[in-house]
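**Student:** Curious how this folds, go ahead:
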Amino acid sequence: MNQSRSEHIEYLLKKAGFKACLEGEEPDIVVFNTCAVREHAKNRAVSIIGQFASQKRKDGFPIILVCGCMSQIYQKELLHHVPNIDVLLGTHNLEEVPLLIQKRLEKQKDTQPQLAFWSKPEGQFLETGYSRKPGVSAFLPITYGCNNFCSYCVVPYATGPQRSKPMELILEELQKILEEGFKEVTLLGQNVNSYGEDLGLKWGFEKLLENIEKLVEERPSRVWIRFITSHPKDMRESIVDLVKESKVLCPYFHLPIQAGSNKILELMNRGYTKERYLEIASYIRDTIPDASIGTDIIVGFPEETEADFQQTLEVVEKVQFEIAYTFAYSPRPKTRASSMVDSVPPQEKKRRLLELNQLVRRVYQKRVEKLRGKTVALLIDKQEKTFSGRTPSNLRVFIESSVKNSLKPGDMLLVKITDIRDGKIFAEKA
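**Tutor:** So this is what the prediction gives:
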């Protein structure tokens, strides 16, 4: 999501006459688009911004602009720890970035930082225009903001309520992406399943996917469409059915469970039970056997006992996630959980996280072993020491044969899985 917003900021700056620095050039302006979801990300950002700010030349350059979730949440703290920030703005007024930089250029000797914060967003989510680097994959935001208020999550406080981009704007942007030659497009939203609810659309996400399917099917070359993130409380069987029947939509569902205990899920304000989650996961597995399920899991949430943690491990055993992002809980400002006692000691959080990660790896290796000898579609998207790509179900596969000499990023081909080593999947052309 932040990568896509950064592409939008770059688009706005180029449109206003600024140009991106080439590698090795001294920048006049440095823009930091920040994230506040985790404490580690925040601390790292403060450190990096401070490094750049401390290198200001006598002429006042480079101009340091900081925007995004961290500036929205930590405005005073940022100004205190990084005194050389020139422009600080929140999440609701990115369109002002070029104007604010221009004003700063006109008042270069002004020592007071420019601040630009709207307390809440205005109107619809109408963001268009992204400076995407040529490549295989592109991102396309369809919503911004969130209405869920999970008790651990700062996102609704940083981004405001969910605003869905009008369908015609999404289709126009998708058309541009296709014309630019991208082979894979990922629809982005904090909760894509609830797309269109704020526009008065019932089953808006299904309608959007149907329209996207029609648009992409008309293309002479094949294009894959993915979407993230799906919230379990809004995940519907009809979405799974659409993906099953589609020639365009990829069978990968990022469906964060966060915890396997109903007690913790309720404390997290997630809006579903473990039983409902397992029901959805089973429906995906039964309906699309080749689909992958990804997840996010937090360990050490306030009041999580060892018994609660064991229930999370049981869910991992049952679902056998192909992809899992795992985290130890850290309190975020303004959230309801930040007022709860952080009852799980740091060392216990580390132990649970280690045990969880070990299980995630074991079940993943057990699941991908079943792929050995199978033929799958692959979209080549990386060229490093060897070529690799992703399957429609979002599994990374490495090519190890002479065919790699004739490959290039963007190629789609059928490959046969030949080996699985240390969790890595290897294949040759089918």
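**Student:** Every contact and neighbour count from this point should use C-alpha atoms.
**Tutor:** Fine.
**Student:** what ranges do the helices span in the stretch 151-300 of the chain?
**Tutor:** Remark: helices assigned in the stretch 151-300 of the chain by DSSP state H, counting those that start in this stretch are 155-159, 167-179, 204-217, 237-245, 262-267, 274-287.
**Student:** most packed of those?
**Tutor:** The highest mean neighbour count among these, using mean count of other Cα atoms under 10 Å, belongs to helix 155-159: a mean of 22.
**Student:** Packing partners of that helix?
**Tutor:** Packing partners of helix 155-159 (3 or more Cα pairs under 8 Å, 6 or more residues apart in numbering; DSSP states H and E): helix 69-73.
**Student:** still on that earlier bit, redo the helices of the stretch 151-300 of the chain as JSON lines? Include distance to residue 423.
**Tutor:** Shown next, in JSON lines, are the helices of the stretch 151-300 of the chain (distance: least, Cα to Cα, whole Å):
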{"stretch": "helix 155-159", "distance to residue 423": "33"}
{"stretch": "helix 167-179", "distance to residue 423": "33"}
{"stretch": "helix 204-217", "distance to residue 423": "33"}
{"stretch": "helix 237-245", "distance to residue 423": "27"}
{"stretch": "helix 262-267", "distance to residue 423": "30"}
{"stretch": "helix 274-287", "distance to residue 423": "21"}
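**Student:** let's see this one next to it:
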Amino acid sequence: MKKLTYTHNAQAAAVIARAYDTPPLAYVHSYGCQQNVNDGEKIRGVLLDIGFGLCENVEQADLILFNTCAVREHAEQRVFGNVGALKKLKEKNPRLMIGVCGCMAQQQHIVDKLRASYPYVDLVFGVDGIDRLPEILAQRLSRGKRYLENPSERNAVVEDLPIRRDSGFRAWLPIMYGCDNFCTYCIVPYVRGRERSRTPSDVLAEFRDLIARGYKEITLLGQNVNSYGKGLENEAGEPVDFADLLNLLCTVPGDYQIRFMTSHPKDASRKLIDTIAAQPHLCKHIHLPVQSGSNRLLREMNRHYTVEQYLDLVRYAREKIPGVTFSSDIIVGFPGETEEDFCATLDLIEKVRYTQLFTFIYSKREGTRAASMPDPTTHAEKAARMDRLLKLQDSIAFPMIAGLCGQTVRVLVEGAGRNPGTLNGRLDNNLVVEFSGDETLIGNYAQVRLTGSRAALLLGETVQNETDKKE
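**Tutor:** Just a heads-up that it's a prediction; the model follows:
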């Protein structure tokens, strides 16, 4: 694996400056996962570095860039719909540049479709193109021709990319890229490439900088954070794993909390559980995607664990981490799923008792093994199963959430609530509470007494004399 370092491209910046009478404006929209959101922040940082400004309205933009997701068909349809809506805007302003980048652009059939059916799209490049964006834009402007890059994989990690973060107190921090798991339903290894871990020293340096600048919640990102460190060594020459990295980061002084996603159950070790239990900076919530409660389907999905192993890990975590909560991802209607398979998933949900579930009806992805599997179950049957699953989850989670009422908890205040005059914040266990309070609390920790709940939303009130504020 190569390590590359981003440097300012003065030549590209000069080309851009000559092409516009005033600094051009860019509109960047990211779809999909937190990794995509972080990529979008880096895209904005690179654009600012070469002379672009940013805008929030496509009507004002000189460059419109969609940073895309390929995990589900619906996400792709949204992108094509939004790109199609820009045709009239391009007709009004021929100098407008329109670009599609990210995971969708890592698929040849998508690039071919954009090339043939969307002639007004000027730029197409994949997930590894962010550091090359200055060169790509300069080439488009100087040659006046479309720049449509065919998918390719670059076995490298690029450090020191400029970034324009969306928040001043919550930050995404990638620790690795790509995936080696090749779950049969998942397109990620094909569009994000194979696993590449950042060095502990590079992660630590970025983490220290975030804490020094006052960030209070850092979420570590990876397609499978539990496999962090493969092929890496620490300063003493010893292998390093995810638990080692967590312990290293927790040595940084400060008032902050660390979350991470996403964890793969096959790599979630007891060492990791012990680390979460021992480190106060680590949130006591684990997102542990199970996907199915059927061992037969888990084999078909290429998940490399059994339901029994999964439940053993959950039991161990509950023994070691008082009050730990779990969330998970579940796919309904995977090819060949029977009623027996589905009932096994319901049984697992009853045993684990998740506080949150992220559920999806199976989405066929071209190029994956599951795409060629027989899938006789109708969409109506899958939707009916989904409805049953959601009702079961609500019957479990809502009473659990209501049972928290009466506690006083520390909350990082994230922003305005749904109702006028309210704020919302996230508990250590990843649940959201809405409470009345002054906007000056946003970005600070506050002590909140939980007074009620509404479905999955907690309600509360600030405990004024215990509120933590920035000095």
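**Student:** can you tell which of the helices of the stretch 151-300 of structure 1 is closest to residue 341 of structure 1?
**Tutor:** Set against residue 341 of structure 1 and scored by Cα to Cα, the helices of the stretch 151-300 of structure 1 come closest in helix 262-267, at 12.3 Å.
**Student:** Surely residue 408 of structure 1 forms part of a strand?
**Tutor:** No: using DSSP: H, G, I helix; E, B strand; the rest coil, the secondary structure at residue 408 of structure 1 is coil, not a strand.
**Student:** if I line the two up, what does it land on in structure 2?
**Tutor:** Structural alignment (TM-score structural alignment) places residue 408 of structure 1 against residue 441 in structure 2.
**Student:** tally of neighbours for residue 458 of structure 2?
**Tutor:** 24 (other Cα atoms under 10 Å).
**Student:** from what I can see it touches residue 427, true?
**Tutor:** No: using Cα atoms under 8 Å, residue 458 of structure 2 makes no contact with residue 427, being 9.8 Å away.
**Student:** Tell me the residues that contact both of the two, please.
**Tutor:** residue 433 (Cα atoms under 8 Å, 6 or more residues apart in numbering).
**Student:** Give the helix, strand or coil label for the closest residue to the match of residue 408 of structure 1 other than its chain neighbours.
**Tutor:** Among residues not flanking residue 441 of structure 2 along the chain, residue 413 sits closest, at 6.4 Å (Cα to Cα, 6 or more residues apart in numbering). Secondary structure, three-state DSSP: residue 413 of structure 2 is strand.
**Student:** Contacts only, for the alignment partner in structure 1 of residue 413 of structure 2.
**Tutor:** Counting by TM-score structural alignment, residue 413 of structure 2 corresponds to residue 380 in structure 1. Contacts for residue 380 of structure 1 (Cα under 8 Å, 6+ apart) come out as 387-390, 407-412.
**Student:** mind redoing it with 6 Å?
**Tutor:** Counting by Cα atoms under 6 Å, 6 or more residues apart in numbering, residue 380 of structure 1 touches 388-389, 409-411.
**Student:** Tell me where the stretch 51-200 of structure 2 has helices.
**Tutor:** Using DSSP H, counting those that start in this stretch, helices in the stretch 51-200 of structure 2 cover 73-84, 87-92, 108-117, 133-143, 188-192, 200-212.
**Student:** what's the average distance of the fifth one to structure 1?
**Tutor:** Once the two are superposed, helix 188-192 of structure 2 sits an average of 0.4 Å from its aligned residues in structure 1 (mean Cα distance after the TM-score superposition for structure 1).
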